[in-house]
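1. Have a look at this fold, sequence not included:
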């Protein structure tokens, strides 16, 4: 994952542990005060929320403990690899994607998972190469127009193509 992806997971973990977990504990205590737990919908909902929060905490802790951070400052070149920003052209438009870890993927921000079919097709390709995907039984072709690697440590700095 990228450094930005690690920071996002660490921030989410802090929020879960120090804000959401205490809120859920308070909700459970409040619901217990209502009495009979066997027919207490508030208690059941709070316990379910607690289960979801605790499961997410365990998942994030596990992801952080196994994370391999890719320093994007050390990457460069003309081939597409993890962390690359890739400018693509299809029949309709140009679009840029960054290839990131699964926890960082957000298509609205132009970040696609390394596990996504498009990312898999792009890995190892160069500028001028064309990749073809079949999406809903329709062929879609993309031409790689540019590749760049920039650090996400300072997200305010970007390079233009």
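-> That came through fine. Just so you know, these numbers come straight off a predicted model, no measurement behind them.

2. contacts, neighbours, all on C-alpha from now
-> Noted.

3. ok, now how distant is the residue nearest the centre of the chain from residue 38?
-> For the chain, the residue nearest the mean C-alpha position is residue 104 (1.7 Å; Cα atoms, centre = their mean). Residue 104 sits 40 Å away from residue 38, going by Cα to Cα, to the nearest Å.

4. what secondary structure does the nearest residue to residue 83 once chain neighbours are set aside sit in?
-> Nearest residue to residue 83, sequence neighbours excluded (Cα to Cα, 6 or more residues apart in numbering): residue 99, at 5.1 Å. Following DSSP: H, G, I helix; E, B strand; the rest coil, we place residue 99 in the strand state.

5. this is the comparison structure:
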């Protein structure tokens, strides 16, 4: 994803990003600064593994902070507006693999919140892309490692 693309988040997802950023910029920064100070207190830093580890941790921390700040700048909250009978971001879709009685339920979210194990799939995933804009009764075909699978949309919430 390029740095100018919007990041789609639910209200809950946006709050989690803000909370993580708050934790990293306050508590975690202080912890890393303390690690650096303790390592410096041990003396010569030229061959001090503790100091090197603390500086590496600081680099990772600052990188994560910049990443989260960038995410917040590009964040677009998914609204529950629009047509309720069309698959869109934030909607939950019940679909059935054609030829079976097995239903699967997924909520379409932005890539940052995707968690397929818990039924949250990205709008950028193959199945997410296939579902967007579809209605109840529509069929979609999705490529999987085992070949093409066809699903029929049963319900949109």
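-> The structure has been received and is ready for your questions. Note that the structure is a prediction, hence the values are computed from the model and not measured.

6. Count residues in the vicinity of the residue nearest to residue 83 of the first structure, would you?
-> Residue 99 of the first structure has 29 neighbours, counted by other Cα atoms under 10 Å.

7. again, but for residue 5 of the first structure
-> Around residue 5 of the first structure there are 20 residues (other Cα under 10 Å).

8. again with residue 66 of the first structure
-> 9.

9. Please, where are all the strands along the second structure?
-> Per DSSP state E, the second structure carries strands over the ranges 7-9, 75-77, 92-97, 103-109, 120-122, 139-144, 147-156.

10. What is the corresponding segment of the first structure for the fourth one?
-> What that stands for is strand 103-109 of the second structure. Mapped onto the first structure using TM-score structural alignment, strand 103-109 of the second structure covers residues 94-100.

11. Wait, the residue nearest to the centre of the first structure touches residue 111, no?
-> Yes: using Cα atoms under 8 Å, residue 104 of the first structure is in contact with residue 111, at 7.2 Å.

12. and residue 52 of the second structure, what pairs with it in the first structure?
-> Aligned counterpart of residue 52 of the second structure in the first structure: residue 44 (TM-score structural alignment).

13. show me the contacts for that match.
-> Not one residue lies near residue 44 of the first structure by Cα atoms under 8 Å, 6 or more residues apart in numbering.

14. Name all residues that make contact with the residue nearest to the centre of the first structure.
-> Residue 104 of the first structure sits in contact with 1, 5, 111-113, where contact means Cα under 8 Å, 6+ apart.

15. Now render these as JSON lines, adding distance to residue 123 of the first structure.
-> JSON lines is the format used below for the contacts of residue 104 of the first structure (distance: Cα to Cα, whole Å):
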{"residue": "1", "distance to residue 123 of the first structure": "16"}
{"residue": "5", "distance to residue 123 of the first structure": "20"}
{"residue": "111", "distance to residue 123 of the first structure": "15"}
{"residue": "112", "distance to residue 123 of the first structure": "12"}
{"residue": "113", "distance to residue 123 of the first structure": "12"}
